[in-house]
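Colleague: coords below, sequence missing:
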């Protein structure tokens, strides 16, 4: 009898099943622990009927191999493919993938369309992921909201289960590798092989649905799709008056019937990226230049007005003019007193700045200060010299083996967030390669999960993460300066509370 999948079962003498987190017609998704690399992963276990077909297993294995080459922030990482022979001779086939935390776009759209800036950001990130796949000659063939995950770090394109090489013929005659009807390009119904333009059409459908809450041509079967394409009106976004014309244009171009009229995934990403950030800067940044001396502006502005006050062209008597001038003189005196007081307060504040500056000086972010501000311990001959403010650049080159006790490490989550932020900053600055940043973040997430759940002490995973930084530095994936900063930040995890 075939061994049933259940929590605790070990597949391929390596992957321990923890719990089932999803299911579909072709597979079941399990959360599992990789007991060799000690990390939590997702296992997509194929349905027994599919796993029994050697041809299908070979196709999935090749597709998993192709997907494993894709390293991109908005693509789900594929780690492994495995097969287990059960006692009755049946085969359990599975794909090992990156475990994600988030919400499917499909579920999100059940609440209605997204605000257009969010829909544009989702579309841009999916387009960037597709552009990366197309560069390697891979076509996804099933871009739908069910295969887009919304995570805290952006979207992730899922499931390359029916992906193929550009131009490869379809492997079946029933349309199972065509994709989901409402998202399939019209030329596919005529037997044309999948091309990058095929994915771009699906991306256009996805973007249209995210913006409006509906697909351009609703269909659940191939027959319904053919009928909708033949008789349905052309798609439009005219009911979204606030949508930038460029966004509407790129979406409708992606839905062109002729594949040659569609833009590339890279062109879609570029067009959408131009509208994924707010056009107006925050108001606070506009007010900043006027803040230093607010009392001076009205006093100086009104000081030039007195010559107009005594004018009698409007028919006033000389006495009225003199009375007005006297009143103006009193007001001017009061305003001058305010000005003098404001200048005095400003000068007093400036005089205090030199004495306050040392207490406000920020400490280096990459290494905790080892000397307290008061009552320092008596130095011993083996103590290193205390760092001085004259050489703050020496701190980044230090690589402490542990965090200094008493440093502001905070909780494990806070310390991990600091490490994650440093990884993000290095990625943005071009100091950390994309694939390296993704690898380090996966390792950091596995560390926090393992320690928070009590499955492992803190020191071993911290040591593994620091070693990974060293390895990636040797590969040229991290600049020496950022490797030093990351090592120091990771070392602080040892002092963090769980």
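Modeller: Thanks, I have it. Every value quoted in this text rests on a predicted model; they were computed, and no experiment measured them. Residues are numbered from 1 along each chain as shown.
Colleague: C-alpha from now on. contacts and neighbour counts both.
Modeller: Fine.
Colleague: Doesn't residue 95 belong to a strand?
Modeller: Yes: counting by DSSP: H, G, I helix; E, B strand; the rest coil, residue 95 is located in a strand.
Colleague: So which residue is dead centre in this protein?
Modeller: Among the residues of the chain, the one closest to the centroid is residue 153, at 2.7 Å (CA atoms, centre = their mean).
Colleague: How many residues are close by residue 142?
Modeller: Applying other CA atoms under 10 Å, we find 25 other residues in the vicinity of residue 142.
Colleague: Can you give me the distance of the closest residue to it other than its chain neighbours to residue 414?
Modeller: With sequence-adjacent residues excluded and distances taken as CA to CA, 6 or more residues apart in numbering, residue 142 is closest to residue 179, at 4.8 Å. Separation of residue 179 from residue 414 (CA to CA, to the nearest Å): 42 Å.
Colleague: hold the first one in mind and look at this next one:
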């Protein structure tokens, strides 16, 4: 995660935390890298002054923080502390080292089917815990997924919505990132866990394509496509395309649950790791035999028989290359799955 020096207007101390660097800024405020007296590092978000003066916002924000405290594990950045009564309310979460999914794909290119499925399975499992706590993230996107050494983490619950609470904006106003938020969010309709499933589907499509499945454009264009057009999944691995298309269904009722999604992605990750995906199981086309004169029936072996074995040697070399690629994919994916298994065993708690 990129860090920037503190600016002149930035505070140096918030609560009991000393601030060191800027991590970023968004619609709700500025996020800083801080540490407490014990050296524990945190990501601390300070709310914008204009929002801090809005009492309605403060009351809703307090409900969101209360809901965030209920989340346990779930591959999220754990809430460490908060002050809802400060002049500018703030909250601190566990600092998670590692690049965002957005930066990883931008720098290294799209992930493989096995890698995407493994990351997606962990995120879906994390959303199960989030939703069980009565919270909907509402802004799941590649930049809000951090790839830590212990597995992916979901961050930035700044606009999260707790079940039964009013939203942080007026009805009809979309909250979230165009291209990744669900159609019902654009329409101002009730937000449910299925909304996060849509966003996760778009995020995993980005991981394999390097772009939103709804392309690029102005906010208005992107919002229109989300509501009225089908996602463009050409280029998504065949093992993932049907599941991602189900996640991106316009109707929330047609999308899989987070539990179903987690189980299905685990199956795909395991199958792809063994080299049993659709691409691996498809037989290779036999090399074309060059035209030549036909031998009379009953004739003996043609001269130059050794030369006729060359097509088979080429096929054997191609098979060896495919086997090498499969073994490399298995090694990388198994390594990732082992890391995710360790994270799950530790309750998906990131490093302090």
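Modeller: Alright, I've got the coordinates. Small disclaimer: the values here were computed from a predicted structure and weren't measured.
Colleague: Quick check: TM-score for this pair?
Modeller: Scored against TM-score structural alignment, normalised by the length of the second structure, the superposed chains reach a TM-score of 0.70; 279 aligned residues with a CA RMSD of 2.9 Å.
Colleague: What residues does residue 155 of the second structure make contact with?
Modeller: With contact set as CA atoms under 8 Å, 6 or more residues apart in numbering, residue 155 of the second structure has these partners: 76, 77, 144, 145, 146.
Colleague: remind me, longest strand of the second structure?
Modeller: Counting by DSSP state E, the longest strand found in the second structure is strand 17-25.
Colleague: what about that one, how far off from the first structure?
Modeller: Mean deviation of strand 17-25 of the second structure from its aligned counterpart in the first structure after superposition (mean CA distance after the TM-score superposition for the first structure): 2.1 Å.
Colleague: Could you tell me where that strand falls in the first structure?
Modeller: Under TM-score structural alignment, strand 17-25 of the second structure corresponds to residues 15-23 of the first structure.
Colleague: who's in contact with that stretch?
Modeller: Outside of stretch 15-23 of the first structure, the residues within contact range by CA under 8 Å, 6+ apart are 6-11, 28-35.
Colleague: Which pair of the residues you listed spans the longest distance?
Modeller: 28 and 35 (20.4 Å; CA to CA).
Colleague: neighbour count winner among these two?
Modeller: Between residue 28 of the first structure and residue 35, residue 28 has the larger neighbour count (other CA under 10 Å), namely 17 against 13.
Colleague: Pretty sure the more buried one sits in a helix.
Modeller: No: read with three-state DSSP, residue 28 of the first structure is strand and lies in no helix.
Colleague: Apart from its neighbours in sequence, what residue is nearest it?
Modeller: Once flanking residues are discounted, residue 28 of the first structure sits nearest to residue 45: 5.3 Å by CA to CA, 6+ apart.
Colleague: Shouldn't the one you found be within a helix?
Modeller: No: Residue 45 of the first structure is assigned strand when assessed by three-state DSSP, not a helix.
Colleague: give the contact list for whatever residue of the first structure lines up with residue 207 of the second structure.
Modeller: Counting by TM-score structural alignment, residue 207 of the second structure corresponds to residue 210 in the first structure. For residue 210 of the first structure, the contacting residues are 109, 113, 114, 116, 119, by CA under 8 Å, 6+ apart.
Colleague: 6 Å instead, please
Modeller: 113, 114, 119 (CA atoms under 6 Å, 6 or more residues apart in numbering).
Colleague: List buried residues within the residues you listed.
Modeller: Neighbour counting by 16 or more other CA atoms under 10 Å classes 113, 114, 119 among the contacts of residue 210 of the first structure as buried.
Colleague: Tell me where the second structure has helices.
Modeller: In the second structure, the segments counted as helices under DSSP state H are 49-52, 55-69, 101-108, 113-132, 183-187, 193-209, 219-228, 241-247, 258-273, 278-281, 305-308, 310-345.
Colleague: Check those helices for me and report the most buried one.
Modeller: The highest mean neighbour count among the helices of the second structure, using mean count of other CA atoms under 10 Å, belongs to helix 193-209: a mean of 26.
Colleague: how big is the offset of that one relative to the first structure?
Modeller: Mean for helix 193-209 of the second structure is 0.9 Å (mean CA distance after the TM-score superposition for the first structure).
Colleague: quick check: angle from that helix to helix 101-108?
Modeller: 10 degrees (axes from the mean of the first three to the mean of the last three CA atoms, to 10 degrees).
Colleague: What angle do helix 113-132 and helix 193-209 of the second structure make with each other?
Modeller: 160 degrees.
Colleague: hmm, back to that, would TSV of the buried ones among the contacts of residue 210 of the first structure with distance to residue 491 of the first structure be doable?
Modeller: Listed next are these as TSV, based on distance: CA to CA, whole Å:
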residue	distance to residue 491 of the first structure
113	44
114	41
119	39
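Colleague: now, which of those residues sits nearest residue 39 of the first structure?
Modeller: When those are compared for distance to residue 39 of the first structure (CA to CA), residue 119 wins out at 32.8 Å.
Colleague: That closest one - nearest residue in space that isn't next to it in sequence?
Modeller: Take residue 119 of the first structure and drop its neighbours on the chain: the residue closest to it by CA to CA, 6+ apart is residue 210, 5.5 Å away.
Colleague: measure that neighbour to residue 242 of the first structure for me?
Modeller: As judged by CA to CA, residue 210 of the first structure and residue 242 of the first structure stand 15 Å apart.
Colleague: quick one: what's aligned to the residue nearest to the centre of the first structure in the second structure?
Modeller: With TM-score structural alignment as the criterion, residue 153 of the first structure matches residue 150.
Colleague: Return the residues in contact with that match.
Modeller: Contacts of residue 150 of the second structure by CA under 6 Å, 6+ apart are 339, 343.
Colleague: just residue 75 of the second structure next, same as before
Modeller: By CA under 6 Å, 6+ apart, the residues touching residue 75 of the second structure are 126, 153, 348.
Colleague: For ChimeraX, write a command that selects the buried ones of the contacts of stretch 15-23 of the first structure.
Modeller: Remark: buried members of the contacts of stretch 15-23 of the first structure, expressed as a ChimeraX selection using 16+ other CA under 10 Å:
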select :9,10,11,28,29,30,31,32,33,34
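Colleague: Mind checking which of the contacts of stretch 15-23 of the first structure land in strands?
Modeller: Using DSSP E, 10, 11, 28, 29, 30, 31, 32, 33, 34 are the members of those that sit in strands.
Colleague: Take those and lay them out in CSV including distance to residue 283 of the first structure.
Modeller: Output for those, formatted as CSV (distance: CA to CA, whole Å):
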residue, distance to residue 283 of the first structure
10, 57
11, 57
28, 50
29, 47
30, 47
31, 46
32, 48
33, 48
34, 49
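Colleague: From residue 249 of the first structure, how far off is the match of residue 207 of the second structure?
Modeller: Here residue 210 of the first structure is placed at a distance of 15 Å from residue 249 of the first structure (CA to CA).
Colleague: Also residue 202 of the first structure?
Modeller: Counting by CA to CA, the gap from residue 202 of the first structure to residue 249 of the first structure is 16 Å.
Colleague: Please consider this matter closed, and thank you.
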